[in-house]
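> Let me see the structure of the following:
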Amino acid sequence: MSQNTASPHKNTSSGSGGWAAGGSLFAGVLMLVTGIMDIFQGIAGIAEDDVYTRVGDYVFKFNLTTWGWIHLVLGIVVAIAGYGILKGAEWGRVAGIALASLNVLAHFLFLPYQPWWALFSMAVSVFVIWALATDEGDGGERR
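Below you'll find the predicted structure:
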């Protein structure tokens, strides 16, 4: 009689398990890339106050230098969380969900300055939230 020593969360034959496991790795890469892009976006906003033009009138008005600092700090923290996810750290997964949620909010508020990039970044962040929330991790099988 042979015993199967494979852990249940490593089984990728189940429908969503494989997607979530591969999605978590991809989510870590996406967070790392998004963090780096936010860092560059923040540097651009800090260096030149007229890099971005506002499309229409919007309730949430901030100075572009302020947006630059927001994106710079958020980008650094998001990139660190992405690195944590890639290393398999539990804090990285939890921080990834929280920071991806914060990234959705920040890019929603940034819509009038870069509408297409903000929408794309929000969509990426929603995928990251889904991938990290459905990952089975080391805690065993989710039901």
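
> alpha carbons only for contacts and neighbour counts from here, please
Noted.

> For this protein, which segments count as helices?
Taking DSSP state H as the criterion, the chain carries its helices at 15-47, 64-86, 90-109, 115-134.

> Out of these, which is closest to Glu141?
helix 15-47 (9.4 Å; CA to CA).

> how far off helix 90-109 does that closest one point, in degrees?
60 degrees (axes from the mean of the first three to the mean of the last three CA atoms, to 10 degrees).

> out of the helices of the chain, nearest to Tyr58?
helix 90-109 (9.0 Å).

> Show me how far stretch 55-73 is from its chain's centre.
Here stretch 55-73 is found 19 Å from its chain centre; the criterion is CA atoms, centre = their mean, to the nearest Å.

> Before we compare anything, build this one as well:
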Amino acid sequence: MSEDSLVKQGVAKGTSMGGAVLLVTVGVLEFLQGISAVAKDDVIVVGIEYTYQFDVTTWGWFHLVFGVIVAAVGAALFTGATWARVGAMILCALSIFVNFLWLPYYPLWAITIIALNAVVIWAVATWNPAKI
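Below is the predicted model of the structure:
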């Protein structure tokens, strides 16, 4: 195995472990964001009418369920299991789509989560646990 390959795998593994931490953190934050939306908290501000607008309570329940799933897959990603890596990529892709739809409510937060999900997808797709 070449030194460049070992370095690339080391970076991918480190980023994947960081991605696992991020997924667990994002899952918890999604869950809390869902609680805030379901409770009709004043933190969620409904603005302009958009074509794909959902009721804030609907968004809240989605974020509650999605947060639990993301946190669970993030925790499983620490093992390097293939199903957890594939699940992480699928959830990150779904999260990118969902946060695109969430842009009208919190643009900066949504863009940040989209960027972090892209990094996690790269890391998990690049990491080969068998090589390190």
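
> Let me see the TM-score of these two.
Scored against TM-score structural alignment, normalised by the length of the second structure, the superposed chains reach a TM-score of 0.89; 131 aligned residues with a CA RMSD of 2.0 Å.

> Of the helices of the first structure, which stretch is the most buried?
Per-stretch averages of neighbours, counted by mean count of other CA atoms under 10 Å, single out helix 64-86 among these, with a mean of 22.

> now the helices of the first structure as a markdown table including distance to Gly56 of the first structure?
Formatted as a markdown table, the helices of the first structure follow (distance: least, CA to CA, whole Å):
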| stretch | distance to Gly56 of the first structure |
| --- | --- |
| helix 15-47 | 19 |
| helix 64-86 | 15 |
| helix 90-109 | 13 |
| helix 115-134 | 11 |
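
> The ones you listed: which one's closest to Thr53 of the first structure?
Closest among the helices of the first structure, using CA to CA: helix 64-86, at 9.4 Å.

> What span of the second structure is that closest one aligned with?
In the comparison with the second structure, helix 64-86 of the first structure aligns to the range 56-78 (TM-score structural alignment).

> Name the nearest residue to the residue nearest to the spatial centre of the second structure, sequence neighbours excluded.
Geometric centre of the second structure, nearest residue: Cys92, 4.7 Å, by CA atoms, centre = their mean. Nearest in space to Cys92 of the second structure, with sequence neighbours left out and distances taken as CA to CA, 6 or more residues apart in numbering, is Asn117 at 5.1 Å.
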